[in-house]
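# I'd like to go over a predicted model; first the sequence, then the structure.
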Amino acid sequence: MTTLLEPGARVFVAGHRGLAGSAIARALTEAGHEVLTRTRDELDLRDAERTRAFLRDARPDAVVLAAATVGGIMANQRFPVPFLEDNLRIQLSVLAGAHAADVNRLLFLGSSCIYPKLAPQPIPEEALLTGPLEPTNEPYALAKIAGISQVRSYRRQFGRAYIAAMPTNLYGPGDNFDPETSHVLPALIRRFHDAKAAGREEVTLWGTGTPRREFLHSADLAAACVLMLREYDDEIALNVGCGEDLTIARLAATIAEAVGYTGRVAWDPAKPDGTPRKQLDITRLRKLGFEPSVPLARGIRETYAWWLGHSQGSDRSVGS
């Protein structure tokens, strides 16, 4: 099979300091590719003219757009404007700039929150735009849906080999553990760690614990992205997940065990649960040869160990 990403190709990874982007940059480097990066201080991707100039001068062979303003339910509710507008600006700048620089290969990372709140389970790619979104993250989801449409539009109008991936909930080394902006898995790691350190006998968590979620280690996402860059060329935005889900209550128990917290867990049903269930159908990705390799319990232990050694006091909410 002819590869769509030649050996040694130069790839600009936008968002290389975030959870997804850092894992993808490592995987591409290990695969023999030259990875180009810029920090947010060096290049604000919301600035269309500077982004266009950078891509024109750098002339990468491919672009991975992993930069985004991201966060959990609390952050989405408190900051809907940047979740919508920052992501739209980043996407418009990078895709338009890549096209202007004649970059023919691009991978856009979206999110599984693009799907309707009550989508069929596991969620097939065809479920996109078939029902109302989950209200708690609608602005972010709409921005990501716009990115998918932009990718398809460049394919249809200009014949670009641009593709999109829709990852499930991600976790791993480099995750964001900030108590106000983190996603559920790192947020729970921090809650149980703090409770253990303070000797608290009970931890109260949001919601009922009954929603089901799927979690993918960032290294598995990176492997899927490299595979897609090399072999996938279609306008369907591919689901990227592990093929299994579990309840938030079960996730909490697994994390508590990894952290060593032995107290009680209570639930606050007055707080939002979010989407009842969100498991992705990864049939198409598996046909490309992808299989996840990091079991959840092991990945949680490794992520907790990484945070203890590297990340306390350096939380962040934006992959840049």
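Arrived safely, thanks for sending. Numbering: from 1, shown residues only.
# From now on I want contacts and neighbour counts done on CA atoms only, so please keep to that.
Will do.
# Spell out the residue ranges of the helices in the chain.
Under the criterion DSSP state H, helices of the chain are mapped to 19-30, 48-58, 73-78, 80-100, 138-158, 184-198, 218-231, 248-259, 283-287, 296-306.
# Let's have these in JSON lines, adding distance to Pro272 and mean neighbour count.
As requested, the helices of the chain are exported to JSON lines (distance: least, CA to CA, whole Å; neighbours: other CA atoms under 10 Å):
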{"stretch": "helix 19-30", "distance to Pro272": "25", "mean neighbour count": "22"}
{"stretch": "helix 48-58", "distance to Pro272": "36", "mean neighbour count": "16"}
{"stretch": "helix 73-78", "distance to Pro272": "8", "mean neighbour count": "17"}
{"stretch": "helix 80-100", "distance to Pro272": "16", "mean neighbour count": "20"}
{"stretch": "helix 138-158", "distance to Pro272": "14", "mean neighbour count": "20"}
{"stretch": "helix 184-198", "distance to Pro272": "13", "mean neighbour count": "19"}
{"stretch": "helix 218-231", "distance to Pro272": "26", "mean neighbour count": "22"}
{"stretch": "helix 248-259", "distance to Pro272": "13", "mean neighbour count": "19"}
{"stretch": "helix 283-287", "distance to Pro272": "31", "mean neighbour count": "15"}
{"stretch": "helix 296-306", "distance to Pro272": "24", "mean neighbour count": "18"}
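# hold the first one in mind and look at this next one:
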Amino acid sequence: MSKDAKIYVAGHLGLVGGGIWRAFERHGYNNLIGRSIDEVNLINQQEVEEFFASEKPEFVVLVAAKVGGIHANDTYRGQFIYENMMIEMNVIHAAKEHGVKKLLFLGSSCIYPKLAPQPLKEESLLTGPLEPTNEPYAIAKIAGIRLCDAYNRQYGTNFISAMPTNMYGPGDNYHPENSHVLPALIRRFHEAKESGADKVVCWGTGSPLREFLYSDDLAEACVFLVENANYEDMAFTDESGTVQSHINIGSGKEVTIKELAETVKDVVGFEGDLEWDASKPDGTPRKLMDSSRINALGWQPQVELREGIARAYQDFLTRYGK
């Protein structure tokens, strides 16, 4: 793979996309392409087609998506399934039409059934009901995976899919209603600290187990896959006889939401109490990825959770803090 290969990172302004862009730069790639939503609206098929016809990228990393936490997923269900499916269909189809050499599609660990055996293996896809609160988002991501597999088999494309665990890091979304759990906790504890509040109340019981991966670790994994992995190498056949090519990317370590909140509380320096509102939903009880396939290929995460949270908090202070 040439260092001057034209690489399009769709969603390069977000948490994950920005990390992937920086990782490509660290590895010496000098011909990166990125467009904001104002420049190319990926929901619009004509705009996507015109962009691919004009720029002719050789490699594509599809990160762009409408994302959010439990509240956002459950509230904006129509937007989550429609916008994500349109983005995926438009970009993946245009990549096929314009002869892209390799496409990496990023999904999510929520594609797996709510009660799938843990750790979550790639073979568990479509073996049971999904978590209801984020089912529309999960269905959209599953459709993207299946489209890549279908195009590989019918048209001979080299489209692969990666399923990251819960991400966090520089550039994260700290919106008070639409953010994921870790950035939401950073914001809440920081605001409580600044206001002199005596307690922070968090949703649920704190008992669910979650896995977190620092965004730069995911970015390195994505560059690793673009450089080293092909559909033929990654393809496997599940118990139903279906050929699939997605691969998990996780840290391999899990913590309870309570342990996570206590770590964030300590890093931020909030000295008040932490309480739990058990009337609010917990979501999936446990979600740990089996990342043995990508580990066997030669990739391993580097940033420990507490260090990653400290870096993320410094990013928050730079962007929003006093």
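Alright, I've got the coordinates. Quick caveat, the model's predicted, so the values are computed rather than measured.
# Provide the TM-score value for the superposition.
Overlay of the two chains. TM-score (TM-score structural alignment, normalised by the length of the first structure): 0.95; 309 aligned residues with a CA RMSD of 1.1 Å.
# Which of the helices of the first structure sits closest to Gly274 of the first structure?
helix 73-78 (7.6 Å; CA to CA).
# Average offset of that closest one relative to the second structure?
Taking mean CA distance after the TM-score superposition for the first structure, the mean distance separating helix 73-78 of the first structure from the aligned residues in the second structure is 0.7 Å.
# residue range for that helix in the second structure?
Alignment note (TM-score structural alignment): helix 73-78 of the first structure is matched to residues 70-75 of the second structure.
# what residues does the matching stretch touch?
67, 80, 133-134, 136-137, 177-180, 283 (CA atoms under 8 Å, 6 or more residues apart in numbering).
# Most neighbours out of these, which is it?
Tyr137 (30 neighbours; other CA atoms under 10 Å).
# In contact with the closest residue in space to Val318 of the first structure that isn't next to it in sequence: list those residues for me.
In space, and not counting its chain neighbours, Val318 of the first structure is closest to Thr69: 4.7 Å by CA to CA, 6 or more residues apart in numbering. Thr69 of the first structure makes contact with 82-83, 86-87, 317-319 under the criterion CA under 8 Å, 6+ apart.
# same thing but 7 Å
83, 86-87, 317-319 (CA atoms under 7 Å, 6 or more residues apart in numbering).
# which one of these is nearest Ala27 of the first structure?
Distances from Ala27 of the first structure to the contacts of Thr69 of the first structure, taken by CA to CA, are shortest for Gly319, at 17.0 Å.
# Nearest residue to the closest one in space, ignoring adjacent ones along the chain?
Gly18 (3.7 Å).
# can you tell me which residue in the second structure aligns to that neighbour?
That one, Gly18 of the first structure, aligns with Gly14 by TM-score structural alignment.
# isn't its match right up against Gly171?
Yes. Counting by CA atoms under 7 Å, Gly171 is a contact partner of Gly14 of the second structure at 6.5 Å.
# distance of Phe12 of the first structure from Ala31 of the first structure?
The gap separating Phe12 of the first structure from Ala31 of the first structure is 15 Å, by CA to CA, to the nearest Å.
# More neighbours: the two, which one.
More neighbours surround Phe12 than the other of Phe12 of the first structure and Ala31, with 23 against 12 (other CA under 10 Å).
# Select the longest strand from the first structure.
strand 161-167 (DSSP state E).
# That one aligns to what range in the second structure?
Using TM-score structural alignment, strand 161-167 of the first structure lines up with residues 158-164 of the second structure.
# Also stretch 49-57 of the first structure?
So stretch 49-57 of the first structure sits over residues 46-54 in the second structure, by TM-score structural alignment.
# which residues sit against that stretch?
By CA under 7 Å, 6+ apart, stretch 46-54 of the second structure touches 40-42, 90-91, 94, 98.
# which residue lines up with Ala100 of the first structure in the second structure?
Per TM-score structural alignment, Ala100 of the first structure is aligned with Glu97.
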